[in-house]
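Student: structure of the sequence below:
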Amino acid sequence: MSTTTGSKMVRIQTSRLVKPLYDDDVDGGSIPPPTTDSIPLNIFDKVTYNTHMAVLYAYRPPTPSNATIELALRKVLATYRVMAGQLAENQKGNPVILLNDHGVKFVEAVVHDSFDKFLPLEMSPLLLDFHPELNHAEEITLVQLTRFGCGSLVLGYSSHHHVADAFSASNFLVAWGRAARGLELGSVPSMDRSIFWPRVPPEFGFDHIGVEYRKTKTLSGRIVDRDRFAGSDIVNHKVHFTLDFIAKLKARASAGRPNGVAAFSTFVSLVAHLWRAITKARGLSPIETTSVRISVNGRTRLSLDPPVPSDFYGNLVLWAFPTARAKELVSRPTGYAAKIIQDAIVRVDDAYFKSFIDFASQEAAEGEDGDLVPTADMGKAALWPDLEVDSWLRFPFYELDFGGGGPFIFMPSYYPTEGMMFLLPSFLGDGSVDAVVPLFRQNSAVFKQICYSLD
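Tutor: As a prediction, this is how the structure comes out:
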């Protein structure tokens, strides 16, 4: 991700590293924690995306001062030390998080115009101006506060995915807001990444090559027809699904379900609907197969003894891959796609997570020869004919309140990857949902025509 967009509207005022503020720094006395410790990445950290993930928040005035927000950040970093550390390798070449209190890159910027001049906030390269430069960033966490002439504030927040998944990142952000409001942070996060021990003997109940891992000699994903899409640009659509539309969609998707079987969820129904609409818009061949990569949170699925702490901080996600032929997907009702999605998600259960732990642990112990690499890859320009969906519907991102109220905009930053969708709750707070859908321009017109059709 780069902030080189040619825009002169966002002007950087200061840039510095913000370090944790320990109680000892205030009261004097005890020695702060050592800065020579490190935490090894766990198998879930290492199999996820090797990149920073960036989001944007927008606040209407009045908003707290930058100094208040910075002080709160320093306080919360004393509890979430990993966010102020750095990614590195230990002497054995294994990836670790250095607890060296390197600090968070903290940038202050201004825009003399009113924020309303930027609305509606489009998914465009302009969004990158609200973030520090992420290419070759040495920091795990990067923050930019951009003040507008009208008093509005945009927070650009980025953190490395190897350190925290969306569940953990949202908890860190909520704690940051609580610190700014003078409240207790809540439960202390568990940073113990050594809890995922393989079974003895290991049990490989599922195939993980071609799912979480691929061999380095194989292609990273399927080949996109480069001639067909040569010179194509990607259009990011933001689609708003009202509560009424969602209710009708869920009813249609769940029609014909056996008595006593629960209706499909909002998430499953929306993904089924979008999968069908995008397949139609892309004009896939009837015999083409298409799949959706869906994150599955292991915190409620993985049963360990002792159990995974409820406040575990790190990555604990695997993926479901519902797959169908384009012909069946577009010709059969929404409930067909919804059932494929639901069944795929259900299969990523306790047994699957444990099988992955056994497989990944053995690979780490015996096969660190570079033969296998994660399939999670942010380097792809297009996922066509497949999709990925990142759902933030259940995470408390909107609860980041520094003392002036919650944000009126929360959204992912600019990710120009065709087929990588985001689902997030609308700021209206009424149960409606916003979907960010990046497609090639030549497919976008059809998608816009059919995205609200229930057929």
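
Student: contacts, neighbours, all on C-alpha from now
Tutor: Will do.

Student: how many neighbours does the residue lying closest to Arg347 once chain neighbours are set aside have?
Tutor: In this structure, Arg347 finds its nearest non-sequential neighbour in Ala320, 7.8 Å apart by Cα to Cα, 6 or more residues apart in numbering. Ala320: 21 surrounding residues under other Cα atoms under 10 Å.

Student: run through the residues that contact Ala320.
Tutor: 292-296, 344-345, 347-348 (Cα atoms under 8 Å, 6 or more residues apart in numbering).

Student: got a winner among the residues you listed for most neighbours?
Tutor: For the contacts of Ala320, the largest number of neighbours (other Cα under 10 Å) sits with Val292, at 25 neighbours.

Student: thought that one was touching Glu388?
Tutor: Yes - using Cα atoms under 8 Å, Val292 makes contact with Glu388 at a distance of 5.2 Å.

Student: just the helices in this structure please.
Tutor: Using DSSP state H, the helices of the chain run over residues 23-27, 43-47, 66-77, 166-180, 226-229, 243-254, 266-282, 326-331, 334-347, 350-366, 441-450.

Student: tabulate those (JSON lines), appending distance to Phe206.
Tutor: Below are those laid out as JSON lines (distance: least, Cα to Cα, whole Å):
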{"stretch": "helix 23-27", "distance to Phe206": "48"}
{"stretch": "helix 43-47", "distance to Phe206": "16"}
{"stretch": "helix 66-77", "distance to Phe206": "39"}
{"stretch": "helix 166-180", "distance to Phe206": "26"}
{"stretch": "helix 226-229", "distance to Phe206": "33"}
{"stretch": "helix 243-254", "distance to Phe206": "30"}
{"stretch": "helix 266-282", "distance to Phe206": "24"}
{"stretch": "helix 326-331", "distance to Phe206": "26"}
{"stretch": "helix 334-347", "distance to Phe206": "10"}
{"stretch": "helix 350-366", "distance to Phe206": "6"}
{"stretch": "helix 441-450", "distance to Phe206": "36"}
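
Student: between the ones you listed, which one is closest to Phe422.
Tutor: helix 266-282 (10.2 Å; Cα to Cα).

Student: another sequence for comparison is provided below:
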Amino acid sequence: MFSTTEEDHLSLSDIIMPYVYIRSLLVYDYHIDDLEQPFNEYLHRFCPQAFKRIVDNDCYRIGGCIVDCENGQERKVFSSESRSNESVAKYFGNDTLDEDIFPYGIIPTDLSPLIFMHQIHLQDGTLLAIGCHHYLSDGHGLSTLGQQFSRWLHEKKSLSFDHDRSKLQHLASLSSIKFNHSEMSLIEPIGYSLFNLSPLDTIVKRYTKNYLFDRLNIKNKNEIVSMNDVLMAWLTQIISRIRHVSRQSTIKIGMAMNGRTRLPGIDTNYFGNCSFYLCRPFSMSDLDDLTVDELAQRINVEKRKFMTTEYIQSALAFINQHYRSSVIHLGWQATGGNDLSFSNWTQFPLYKCDFGQGGAKHFKLSSIQSDGLILILPTMNNNEIELYITLQTEHAQVLLGKLV
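Tutor: Sure thing, here's the model as predicted:
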């Protein structure tokens, strides 16, 4: 038996996350002093859960919790190595990440830590490979943790995190299901697999808003359509055509949204997961017949209907009603098939972590190689984003020739 408080039980948002690490790489063009001692001290003071472990992987049904490690021993959260024969320039390219940068794979094990930092000393710079168990927190939580840690190094000040995971359960108990939550399903999507066995390629491209809007003839008369709306409309249209989806078919696009500040009592310092999903369908006939501008406006209008306090509280009530008896799946086919998944990290500027001579010069995110997964990442240029588009190799090759 484990002695836990209600705050240590995985929340209703934690348990719908994939059982993976969120892993990122920060590239610095200067040497950073060894961070082992301050990183351990910071986590002990502000995020002690990092040294614990999660029990009961089948937490959809019976409730997982965060507990102390066996015999009072803590998981090792920091490691380092020297690659003095390598230059930082090697890591400025747009290629995908090599696995040898990370001390742990994409899937956590029973012995791996909930948070880790791996510091690599280069000839003329430093790499920081950072990871967080997705049951512990989300992209917002990891980004905030990194930025607060770097600030604490200089100022010895840090915001205190809110670790009370019971808050979401409390909100769910006060809520009822008021919407049809198509973003979640009690039935596993046909043919679903976290890892696709087909050969995949990842395309990396950068765009500024002005360039993309100009090339795609986005009028945006009301100035409400975002670059995210345009990217989802354009890529869904062009990829669906490359996949030769029939006009009678429906394509679903799924995305995550941050519930912080939209829920009462949950602010930006909440450290557990507070991510929820949206799923919007498009008919292939509309994707064929409408312009990217028209599709982007539709996406903007549709998402605003659901990015509300009422909708998120209804989603919590849905999860609370079903998770004890059923596995809760995504409501779209997350890999393969006709559907697409979008993950936008532009509001999580982990690259701003400053360890003495400025923020990171490059930021990369390691993700599951999944057909139809599109990452939208921030860059050092506030007006520019970086796309990582993963598709079956044959589709990726066609797409590369069609991108503006």
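
Student: tell me the residue in the second structure aligned with Tyr415 of the first structure.
Tutor: By TM-score structural alignment, Tyr415 of the first structure lines up with Ile368 in the second structure.

Student: what's the local residue count around Arg332 of the first structure?
Tutor: Neighbours around Arg332 of the first structure, by other Cα under 10 Å: 12.

Student: and the equivalent of it over in the second structure, how far from Gly139 of the second structure?
Tutor: Taking TM-score structural alignment for the superposition, Arg332 of the first structure sits opposite Leu290 in the second structure. The spacing between Leu290 of the second structure and Gly139 of the second structure, counted by Cα to Cα, to the nearest Å, is 33 Å.

Student: closest one to Val55 of the first structure among the helices of the first structure?
Tutor: Of all these, helix 166-180 sits nearest to Val55 of the first structure, with 10.7 Å by Cα to Cα.

Student: the closest one vs the second structure - mean distance after superposition?
Tutor: Mean deviation of helix 166-180 of the first structure relative to the second structure after superposition (mean Cα distance after the TM-score superposition for the first structure): 1.2 Å.

Student: any idea how far apart the tips of stretch 421-433 of the first structure sit?
Tutor: End residues of stretch 421-433 of the first structure are separated by 13 Å (Cα to Cα).

Student: which outside residues touch that stretch?
Tutor: Stretch 421-433 of the first structure is contacted from outside by 240-243, 246, 387-393, 398, 407-412, 434-438, using Cα under 8 Å, 6+ apart.

Student: corresponding residue for Glu122 of the first structure in the second structure?
Tutor: Checking TM-score structural alignment: Glu122 of the first structure goes with Asp95.

Student: spit out the contact partners of the closest residue to that match other than its chain neighbours.
Tutor: Leaving aside its sequence neighbours, Asp95 of the second structure sits nearest to Val204 (Cα to Cα, 6+ apart; 7.2 Å). Val204 of the second structure makes contact with 94-95, 386-389, according to Cα under 8 Å, 6+ apart.

Student: what about those residues, which are in strands?
Tutor: Of the contacts of Val204 of the second structure, the ones assigned to strands by DSSP state E are 386-389.

Student: in TSV: those, plus neighbour count and distance to Gly131 of the second structure.
Tutor: Shown next, in TSV, are these (neighbours: other Cα atoms under 10 Å; distance: Cα to Cα, whole Å):
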residue	neighbour count	distance to Gly131 of the second structure
Glu386	20	20
Leu387	19	21
Tyr388	23	19
Ile389	23	21
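
Student: quickly name whichever of those residues is closest to Ser11 of the second structure.
Tutor: Tyr388 (29.7 Å).

Student: how far away is that closest one from Lys90 of the second structure?
Tutor: If you measure Tyr388 of the second structure against Lys90 of the second structure using Cα to Cα, the figure is 19 Å.

Student: swap in Ala129 of the second structure?
Tutor: 15 Å.

Student: who has more neighbours, the two?
Tutor: For Ala129 of the second structure versus Lys90, the count of surrounding residues by other Cα under 10 Å is larger for Ala129: 23 against 7.

Student: what residues are up against the residue mapped onto Arg299 of the first structure from the second structure?
Tutor: Under the alignment (TM-score structural alignment), Arg299 of the first structure maps onto Arg260 of the second structure. Listed by Cα under 8 Å, 6+ apart, the contact partners of Arg260 of the second structure are 266-268, 270, 274.

Student: if you set the cut-off to 10 Å instead, what comes out?
Tutor: Arg260 of the second structure makes contact with 140, 266-271, 273-275, 309, according to Cα atoms under 10 Å, 6 or more residues apart in numbering.
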